[in-house]
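Colleague: Test case, fold it:
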Amino acid sequence: MSPFQLTRTLPEDATDAALRADVLHGLSRTPKTLPPKWFYDARGSELFEEITALPEYYPTRAEREILLARADEIAAATGARTLIELGSGSSEKTRHLLDALPGMEAYVPVDVSGSALSAAADALLAERPALSVHALIADFTRELTLPRTPGPRLVVFLGGTIGNLLPTERAAFLRAVRERLEPGDALLLGTDLVKDESVLVPAYDDRSGVTAAFNKNVLSVIDRELGADFDPAAFDHVAVWDSENEWIEMRLRANRALTVKIPELDLVVHFDAGEEMRTEVSAKFRQDGVRSELSAAGLELRHWWTDTEGRFALSLSAPPARR
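Modeller: Predicted coordinates:
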């Protein structure tokens, strides 16, 4: 395998088609919704990087703390020779695992952004010229074909991103991951944990307004890509804790009655004053719940690590050993 390969498994027009389908579906229903993946154009990605450095936003720091403290244990437990990262982005946190896995031969980052994959690969190969990088432009929530790489393989899904999936979506995702695991492979999963509302809500509604700008950026994406006339100033950022479902919801609330035209979809959307549109769910977890969801997908929880304040967890799971 050459040091760097980039494979596209998404059709060239897949992103545009998915955006059209999601906006048409989400804005034609009651209550209105938009999926969070559309936050992440170039500007949205910049804003999210700012969010991760905010004092209120603990998940990135907590997960990094666990990776630094437990990378050697993860390496010992898996003996992985291939690291597969779903939603890899800049691959920054992955470096801690690569440093701790001396037998690592191949890295397979999976992301929808080809430019992000290429930039991350260039940075990694400058530091690790012997590493083979086979990047996949793919949507990991859909059918995913992985390249042939040396085993054992460690699949990682970090950042608490699994919390952005609704329960039925999580179940389907975990089953799909399980189907791709061979004997000896494992899954390293990052999950944000249930904690007091006074800690959770500020993490999604910071005083400096960066998260509000990030939330409203989805409207700018729709304006640019679909010719819509959303006015971000007509919406207020809202973050609420749903104690029944144990998740944070981010919403955009219309601060006046308005009508939005989306010419590319031949769609006209009316908002009443005070009407809210959900843009993200961020579920929080408990150990027993994670164990149960993994088990339902055919995975066995082997290790559970948290940061020192118990805010975030990394879990290592694998298919049950054959008896």
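
Colleague: Going by C-alpha atoms from here, please, whenever you check contacts or count neighbours.
Modeller: Fine.

Colleague: Who are the contact partners of the spatially most central residue of the chain?
Modeller: Note on the chain: the residue nearest the mean C-alpha position is T161, at 3.3 Å, using C-alpha atoms, centre = their mean. T161 sits next to 190-191, 282 when contact means C-alpha atoms under 8 Å, 6 or more residues apart in numbering.

Colleague: repeat that with 10 Å
Modeller: For T161, the contact set (C-alpha atoms under 10 Å, 6 or more residues apart in numbering) comprises 86-87, 189-192, 282-283.

Colleague: what's the answer for G89, then?
Modeller: Contacts of G89 (C-alpha under 10 Å, 6+ apart): 45, 109-117, 119-120.

Colleague: Which members of those are positioned in helices?
Modeller: 45, 114-117, 119-120 (DSSP state H).

Colleague: for this structure, what spans make up the helices?
Modeller: 14-27, 42-52, 59-78, 94-100, 114-127, 167-180, 197-203, 210-226, 287-296.

Colleague: just to revisit the earlier point, spatially, which two of the contacts of G89 are the most separated?
Modeller: With C-alpha to C-alpha as the measure, no two of the contacts of G89 lie farther apart than S45 and P109, at 17.1 Å.

Colleague: Could you also give me the structure for this second sequence? I'd like to compare it with the first:
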Amino acid sequence: MAKHPSTAPAKSAQDTLTNDVLDGLKKEPKELSPVWFYDELGSFLFDNICELPEYYITRTELQIMHGHANEMAQYIGPDAALIEFGSGTSLKTRLLLDRLESPLAYVPVDISREHLFAAAGALAKDYPHLHIVPVCADFTQNFELPNFIRAAERRIVYFPGSTLGNFDRAQARALLARMRDLVGKNGAVLIGIDLRKDPRVLERAYDDAAGVTAEFNINALRHVNRELGADFDLDAFDHLAVWVENESRIEMHLVSRKDQTVHLGGEKVRIGRGEHLRTEYCHKYTLESFNELAATAGLAVKRVWMDPNKQFSVQLLEPVRLQ
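Modeller: Model prediction:
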């Protein structure tokens, strides 16, 4: 699970968003983008999920950062420009910034302008001597960095939180290749990767006993109803988390309790009783499978840090040097 901030659409963007939702609902199985999780309520629910006993991901990555950030900083070295993809609140980044030797700059990259500049402002107060350069952009697309950042001798892309797992293999390879191009031959990528484990652990993490994740999933429909004028019946869906072995991923679904018709953008979408609407998937890797994926993007794994139970990893990647 990863955070994809979104804001209420302007009218000019509303038709595009409506068409995107309709396109997803016409797929087999039906799909709804996880960007719809994150209105104000969704962000609140996600923060609560991160505190749940079943949801190991956030606390385990923080445990790794607390235990190994000093060593990570040594691998990164002095005078580096740290570029964070999907920076959000930059919580984990602080553990790294506290240990880096004379960093050149910190560049948070996020699509949500309001959250981006609020987080950058908070960091600026706590790190008054650090050059903070927020960039509002979609990190899955090409974007421009300030010239002095591109000229830095050592550029590091930081991508915590296992967000790479939300992309299919082709998308993940393309994103890693974009990171490789951004850091250049002397740079590196520091990335959080969730690891394969007992599917029962994963299913509990994405379907907690308190029902917070279920409400988070249903809230995507509430968000679409409010912003796009749809009429999903929120009480007519059940939350489901399922492990898909052949894809090595956990999926979140909404399952229709009845035959129903949803109206959106002047169209009718029929959803049968028992039909699934997939809202998110999260790939889980072995060390070997992620090593292979990174290699296809021209990156080599140089160092891996894990928690004692080997549930999660933070990995340092460097561009493959051609002979």
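
Colleague: okay, S45 and P109 of the first structure: which has more neighbours?
Modeller: More crowded of S45 of the first structure and P109, by other C-alpha atoms under 10 Å: P109, with 28 against 14.

Colleague: residue in the second structure matching the more buried one?
Modeller: Counting by TM-score structural alignment, P109 of the first structure lines up with P108 in the second structure.

Colleague: any idea how far its match is from F159 of the second structure?
Modeller: 10 Å (C-alpha to C-alpha, to the nearest Å).

Colleague: okay, and the common contacts of the two?
Modeller: Common neighbours of P108 of the second structure and F159, using C-alpha under 10 Å, 6+ apart, are 83-87, 93.

Colleague: any chance of those in a markdown table, with distance to A210 of the second structure and neighbour count too?
Modeller: Formatted as a markdown table, the shared contacts of P108 and F159 of the second structure follow (distance: C-alpha to C-alpha, whole Å; neighbours: other C-alpha atoms under 10 Å):
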| residue | distance to A210 of the second structure | neighbour count |
| --- | --- | --- |
| I83 | 36 | 27 |
| E84 | 32 | 25 |
| F85 | 31 | 23 |
| G86 | 28 | 27 |
| S87 | 28 | 26 |
| T93 | 30 | 20 |
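
Colleague: Counterpart of E61 of the second structure over in the first structure?
Modeller: E61 of the second structure maps onto E63 in the first structure, by TM-score structural alignment.

Colleague: nearest residue to that match other than its sequence neighbours?
Modeller: Nearest in space to E63 of the first structure, with sequence neighbours left out and distances taken as C-alpha to C-alpha, 6 or more residues apart in numbering, is F312 at 6.4 Å.

Colleague: what sits against the one you found?
Modeller: F312 of the first structure neighbours (C-alpha under 10 Å, 6+ apart): 58-66, 159-160, 190-195, 284-286, 305-306.

Colleague: Now the buried members of those residues.
Modeller: 58-66, 159-160, 190-194, 284-286, 305-306 (16 or more other C-alpha atoms under 10 Å).

Colleague: in terms of contact, does K284 of the second structure touch S248 like I think?
Modeller: Yes. The criterion here is C-alpha atoms under 10 Å, and K284 of the second structure meets it with S248 at 5.8 Å.

Colleague: Could you pull out the buried residues of stretch 71-86 of the second structure?
Modeller: 72-73, 76, 79-86.

Colleague: on that earlier part again, out of the ones in helices among the contacts of G89 of the first structure, which is nearest to D139 of the first structure?
Modeller: The closest of those to D139 of the first structure turns out to be G114 (C-alpha to C-alpha; 11.6 Å).
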